[in-house]
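> Attaching a predicted model along with its sequence, questions to come.
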Amino acid sequence: MSIAVSADIKPSRMLLLMMAAAAIVVALIGVIFAFALVGQLSFLVRMSLAAVCIVAALLAFWLVLQNRKAVWLHISGTGQIRLVEHHAAVRAKTGSRVMSGGLAQLLAGSTVWPNLLLLRLRLENGKVRTIPVLPDSVSKETFRALQVACRWVASHNNDAR
């Protein structure tokens, strides 16, 4: 049986909506502090807490938007992983629109659940990249194939240690 799989992983809309909801909740906590609905805090402390909450919510959501990149993930039959980041608008062809690419290694701490893959990959340059793969990021068949391939690679990485 070959575990080779190739997947075009699009940024998840479901994850974006969940992160937007979390940012809104944190910002609302800031609003609650600003209008003195919690405790007997001084005006300066209330406004400081409100500002921190709102800035944290905006910063967190901005960072989520900045990290929304589509990737091509190729896992060979021997378990070698190649990761290529590209613009979401690019579909079938590579070229000048490819942002970066190279070999990667699946790290311990990667999560493989029935409806979520959090792949921690160490790139050739030493950076660690976490790629969230939700069912809306790829097709159903590709998601299942990625699950099987990642479990196979993880089990063989543990055997090598």
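On my side now, so go ahead.

> contacts, neighbours, all on C-alpha from now
OK.

> can you pull out the strands in this structure?
For the chain, the strands defined by DSSP state E occupy 5-9, 70-75, 81-86, 98-106, 111-113, 116-123, 128-133.

> Check this protein for its longest helix and report it.
Assignment by DSSP state H gives helix 43-66 as the longest helix of the chain.

> ok so, going back, of the strands of the chain, which is nearest Val153?
strand 98-106 (7.4 Å; Cα to Cα).

> another structure for you, compare them:
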Amino acid sequence: MSIAVSADIKPSRLLLLVTGFACLCVALAGILMSLLMPGTLSLPARLGLAGGCILAAAVALAMVLRDRKVIWLHISGTGQIRVVEHLVQSARAKPQVMKAGLAQLLAGSTIWPGMLFLRLRLENGKTRTIPILPDSVSEDTFRSLSVACRWLISHNTAKAKMLEK
């Protein structure tokens, strides 16, 4: 059986929507707490609390927006993973490669029927988490990626057990 699969992973709109809603809730919670606790804390403390919540929500949303890149993921038949980040400027323009390199699937990856969170160790030693939801790729590609990642995890576990003996 060949596990080779290639996928263009687009940023998930559903994940952006959920993250934006969570950030809005954090900001509103800070504002409401500052308004509903007049006797408990002084005015500067309440304003600081509200400002801190708004700032935390804004920073979280900015980090999510900054990491929204199209990723090309290729898993070869031998289990080698190649990750290419590219920026598409317009529909007619060719994608511009930003970063490319080999990666290794780490044990903390989450593989659920409706969601994949792939933790990858890149060549430079950094760890990268790639969220893949059903709206990021086609249904067939999602299924193929799920099978390939499950095979990689089982294969890596078998290798680790062999090395322990």
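All right, it came through fine. Since the structure is predicted, the reported quantities are computational estimates derived from the model, not experimental observations.

> Next, the TM-score between them, please.
Here the TM-score for the pair of chains, by TM-score structural alignment, normalised by the length of the first structure, is 0.93; 160 aligned residues with a Cα RMSD of 1.9 Å.

> about what we covered before: gap between the longest helix of the first structure and the chain center?
Mean C-alpha position of helix 43-66 of the first structure versus that of the full chain (Cα atoms, centre = their mean, to the nearest Å) differs by 22 Å.

> And for stretch 20-27 of the first structure?
The answer for stretch 20-27 of the first structure is 18 Å, by Cα atoms, centre = their mean.

> Packing partners of the longest helix of the first structure?
helix 13-34 (3 or more Cα pairs under 8 Å, 6 or more residues apart in numbering; DSSP states H and E).

> once aligned to the second structure, how far is the longest helix of the first structure on average?
Mean deviation of helix 43-66 of the first structure from its aligned counterpart in the second structure after superposition (mean Cα distance after the TM-score superposition for the first structure): 0.5 Å.

> circling back to that earlier point, Met19 of the first structure: which of the strands of the first structure is closest?
Comparing those by Cα to Cα, strand 128-133 comes nearest, at 12.8 Å.

> before we move on, the earlier item: can you tell me which of the strands of the first structure comes nearest to Asn157 of the first structure?
strand 98-106 (8.0 Å).

> Which other helices and strands does the closest one contact?
strand 81-86, strand 116-123, helix 140-160.

> And the residue nearest in space to the middle of the first structure, how far from Ala20 of the first structure?
The first structure has Pro132 as the residue nearest its centroid, 3.5 Å off, counting by Cα atoms, centre = their mean. Separation of Pro132 of the first structure from Ala20 of the first structure (Cα to Cα, to the nearest Å): 16 Å.
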